[in-house]
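[1] how would this look folded up:
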Amino acid sequence: MGGKFLEMDLADLIDTDDDETLKIRNLVMNEGLTSNQVLLKHPELLHRHRDVDRMYQAQQSRVGRGYRKDLEVHYLYGLPGVGKTHMVYNSVDDMDTIYRVSDYEHPFDEYSNEPVLLLDEFSGQMKFETFLQAIDIYPTRLSARYHNKRANWHVVWLVSNLSLKKLPWYSSSAVSKAQWNALCRRLTSYRRMELDRTLTDLELPVYSLAEVFAEDSDLAAHPSLCS
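    Below is the predicted model:
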C-alpha cells in the first residue's frame, strides 16, 4: 500500500482521506508526534515511514519558518578516546534528541528533526558549502536521498581529533580566507578536551582583514562584503 503514495505530491498526500493517511495526519499535525514517535507507537505504519516523515517535515516547515537565532555551534577536539562524544551525550537529558552523523556520504538521510546535531569524528568530510548551510541560523533544506530535509536543530556539536587549523579547508585554495572567517563567526565555542577531560577555551584562528583583502581585490575595494 505504501507504494501507492510514494510518488504523490505532498499537497495531495495532505489532502488524501484514506484511513491510514488520516491517522498519520492526526498523529503528526494534531497530536504533535515526531516521525520516530509515530512509528514506535504505531508499528502498523512502518510501511508508510516515508509518508510519515514527509508529513512531519511539512508540519515543521509550518511552525519553524523563522531563523534560528538561538543556534549554538560548538567545536570540540582532542585525542581519540579522551571522551569527547561521551561528554556530548551526557549534556542532554534524552539521547534520542541527538542526531549523530558518522557516515558522511549521505549524512542527513535518517534525520528526523532531532534538536541536536552531532557531527562525530569530523575532519572536513562534507562539502564546505553544505557545512556552512548546516550551521547557518537561516532556514535551510539539506539534500537527502529520499527527500530533502529541513534543518531544525538548535545545537550543533562538531567533535573531531583535529584542531580547526588542521581541517583541509584551512589554507586551501578552494576556500577563501573570507569564507574561512565566515565559518569561524558561526562558532559559539572552540575548545580542546585534555587528557583529564577538562576543557580549554581556544581563540578562533581567523584571518586578519589585511590578509583577506590581500587575497581578494574585490573585497579590498568593498570592505563591507566582509561584515
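[2] contacts, neighbours, all on C-alpha from now
    Will do.
[3] got a list of what the residue nearest in space to the middle of the chain touches?
    Among the residues of the chain, the one closest to the centroid is Ala134, at 4.5 Å (Cα atoms, centre = their mean). Going by Cα atoms under 8 Å, 6 or more residues apart in numbering, Ala134 touches 140, 142, 151.
[4] One more, so I can put them side by side:
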Amino acid sequence: MRDVQVKCFFGATGAGKTRSALESADWADIYRATHYNSGAFDGYDAHDVLILDEFRGQLPVSQLLTMSDLYPCKLAARYADRQAAYTSLYLLSNDGPWDWYPSATEETKRALCRRFTEVREFTSVGKSRVLEKEEVLERMLDSKLAS
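    Model (predicted):
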C-alpha cells in the first residue's frame, strides 16, 4: 500500500499553482500530465510525484478515486499500463473540485473529498489559502443543486 498525499490546487490563472507543485520535488521525480486522452501516462516511469495539470474532471470519477487511493493501481498507457508508484498526486485546476463532477452521487463526492490531504485556493501570485475539508465537502454537496 502507498500513503498518497492528494493535493488540490485551484484558482486564478497565473497565480502559481503549477509552479508550487513543480517546486515540491526534483524535476526528475515529477511526471506532469497535461492532456487526458490516450497516451496521457505513456511516459510515466515510477515517478514519485504525479501532477494532473489543467484538470477539470476529464477522467471518470471512478478512475480518479482509484488513482488517489492507497491501494496499488495501474495507469492506462497505450502499449503497456504503468504501475503507479507516486506518493504525491497534485490536481491543478482553475475550477474548484466541486465543479469537476457535479452530477456524482453524494457518497462519491464524500469519497473524493476524504482523499484530499490539502485543498488550496490560489487567488493571485503569491497569495493562497488552505480550505478546511468541511468547507470543501459542503461546496461539493451543494454543487449538484447549482448545476
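[5] Fetch the TM-score of the aligned pair.
    Taking TM-score structural alignment, normalised by the length of structure 2 as the basis, the two superposed chains have a TM-score of 0.86; 136 aligned residues with a Cα RMSD of 1.5 Å.
[6] before we move on, the earlier item: ranking by neighbours, what's the top pick from the contacts of Ala134 of structure 1?
    Ala151 (28 neighbours; other Cα atoms under 10 Å).
[7] Identify the residues contacting the lengthiest helix in structure 1?
    For structure 1, the longest helix by residue count, based on DSSP state H, is helix 49-63. Here helix 49-63 of structure 1 makes contact (Cα under 8 Å, 6+ apart) with 5-6, 10, 13-14, 24-25, 28-29, 34-35, 38-39, 112-113, 149-150, 152.
[8] circling back: same list (the contacts of Ala134 of structure 1) but as TSV, adding distance to Arg192 of structure 1 and secondary structure.
    Listed next are the contacts of Ala134 of structure 1 as TSV, based on distance: Cα to Cα, whole Å; DSSP: H, G, I helix; E, B strand; the rest coil:
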residue	distance to Arg192 of structure 1	secondary structure
Thr140	29	coil
Leu142	29	strand
Ala151	27	coil
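[9] related to what we said a few turns ago, alignment lookup: the residue nearest to the centre of structure 1 to structure 2.
    The pairwise alignment with structure 2 assigns Ala134 of structure 1 to Met67, based on TM-score structural alignment.
[10] With Arg100 of structure 1 instead?
    Arg100 of structure 1 maps onto Arg32 in structure 2, by TM-score structural alignment.
[11] quick one: which helix or strand includes its match?
    strand 30-33 (DSSP states H and E).
[12] How far off centre is that strand?
    Strand 30-33 of structure 2 sits 12 Å away from the centroid of its parent chain (Cα atoms, centre = their mean, to the nearest Å).
[13] Which other helices and strands does it contact?
    In this structure, strand 30-33 of structure 2 makes packing contacts with strand 49-52, judged by 3 or more Cα pairs under 8 Å, 6 or more residues apart in numbering; DSSP states H and E.
[14] got the buried residues for the next helix or strand after the strand it packs on?
    Next helix or strand after strand 49-52 of structure 2 toward the C-terminus (DSSP H and E): helix 61-67. For helix 61-67 of structure 2, a neighbour-count test (16 or more other Cα atoms under 10 Å) marks 61, 65, 67 as buried.
[15] Figure out the helix or strand that the residue lying closest to the second one once chain neighbours are set aside lives in.
    Right, the one you point to is Leu65 of structure 2. Nearest residue to Leu65 of structure 2 in three dimensions, chain neighbours excluded: Leu112, at 6.2 Å (Cα to Cα, 6 or more residues apart in numbering). Secondary structure from DSSP H and E places Leu112 of structure 2 in helix 106-115.
[16] Centre of the chain to the helix or strand following that helix, how far?
    Where DSSP H and E defines the elements, the next helix or strand beyond helix 106-115 of structure 2 is strand 116-124. On the basis of Cα atoms, centre = their mean, strand 116-124 of structure 2 sits 11 Å off its chain's mean C-alpha point.
[17] Next: stretch 51-64 of structure 2.
    With Cα atoms, centre = their mean, you get 6 Å for stretch 51-64 of structure 2.
[18] wait, which of the contacts of Ala134 of structure 1 is closest to Glu215 of structure 1?
    Thr140 (29.2 Å; Cα to Cα).
[19] Strands of structure 1, residue ranges please.
    72-78, 98-101, 116-119, 141-142, 149-150, 155-160, 189-193, 199-201 (DSSP state E).
[20] how big's the offset between the fourth one and structure 2?
    To tie it back to what came earlier, the one meant is strand 141-142 of structure 1. Mean deviation of strand 141-142 of structure 1 relative to structure 2 after superposition (mean Cα distance after the TM-score superposition for structure 1): 2.0 Å.
[21] Who are the packing partners of that strand?
    Judged by 3+ Cα pairs under 8 Å, 6+ apart, strand 141-142 of structure 1 is in contact with helix 128-134, strand 149-150.
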